[in-house]
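Visitor: heads up, no residue letters with this:
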C-alpha cells in the first residue's frame, strides 16, 4: 500500500498515512481537528532487490549477462 503525505492548511501539521488506492483522502487534521488536510506530492520510495531480475528474466543464451562485460572464467 502506498504512503501519502498530507499537510493541514490551517495549522501546517504534516503527517504520513498508509492507504489503499481506493481509500478516500483524509480530510480532518489530527492536530487541530480542522477539515483542512491536503495531499502533498512526494517522491515514491521503493527498492529493487535481487540479482539483476531486469537483465536476466527474459533473456537467453549469450545475451543473458550483459552487465558482466567480457569476464573470462
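Guide: All right, it came through fine. Just so you know, these numbers come straight off a predicted model, no measurement behind them. Numbering: from 1, shown residues only.
Visitor: Please count neighbours and contacts with C-alpha atoms only from this point.
Guide: Noted.
Visitor: how many other residues sit next to residue 54?
Guide: When neighbours are counted by other C-alpha atoms under 10 Å, residue 54 registers 10.
Visitor: Wasn't it part of a helix?
Guide: Yes: under DSSP: H, G, I helix; E, B strand; the rest coil, residue 54 sits within a helix.
Visitor: try this one next to it:
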C-alpha cells in the first residue's frame, strides 16, 4: 500500500533544487539509518526529506540553500 506524506507549508521564494534536495535528504537518511522496515519508518524519512526541500524553497539560490540537519530540526520542531 502507498504511504502518503504531506509536504510542510512553507513560504517559497525559489523552487530551484527542491527535487534534488528531496532525493539527497532521503539518500542521506537511508545511509545514516538503513533501510526502513515499517511504513512509519518510511514516513519519517520522507517527511524529513520534504522538510529539507521546504527549507531549500524558502531561500533563493537552489543548491547553496541546502540546510544542515540541525536547521531542518529547528525550523520544523515537532
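Guide: Good, I have the coordinates. Worth saying up front: this structure is predicted, and the values here are computed from it rather than measured.
Visitor: What's the TM-score once they're superposed?
Guide: Once superposed, chain against chain, the TM-score is 0.23 (TM-score structural alignment, normalised by the length of structure 1); 36 aligned residues with a C-alpha RMSD of 4.5 Å.
Visitor: so what's residue 69 of structure 2 up against?
Guide: Listed by C-alpha atoms under 8 Å, 6 or more residues apart in numbering, residue 69 of structure 2 has no contact partners.
Visitor: how much space between it and residue 31 of structure 2?
Guide: The gap separating residue 69 of structure 2 from residue 31 of structure 2 is 14 Å, by C-alpha to C-alpha, to the nearest Å.
Visitor: From the contact counts, what lies against the helix or strand where residue 5 of structure 1 lies?
Guide: Using DSSP states H and E, the element containing residue 5 of structure 1 is strand 3-8. With contacts taken as 3 or more C-alpha pairs under 8 Å, 6 or more residues apart in numbering; DSSP states H and E, strand 3-8 of structure 1 sits against strand 14-18, strand 37-40.
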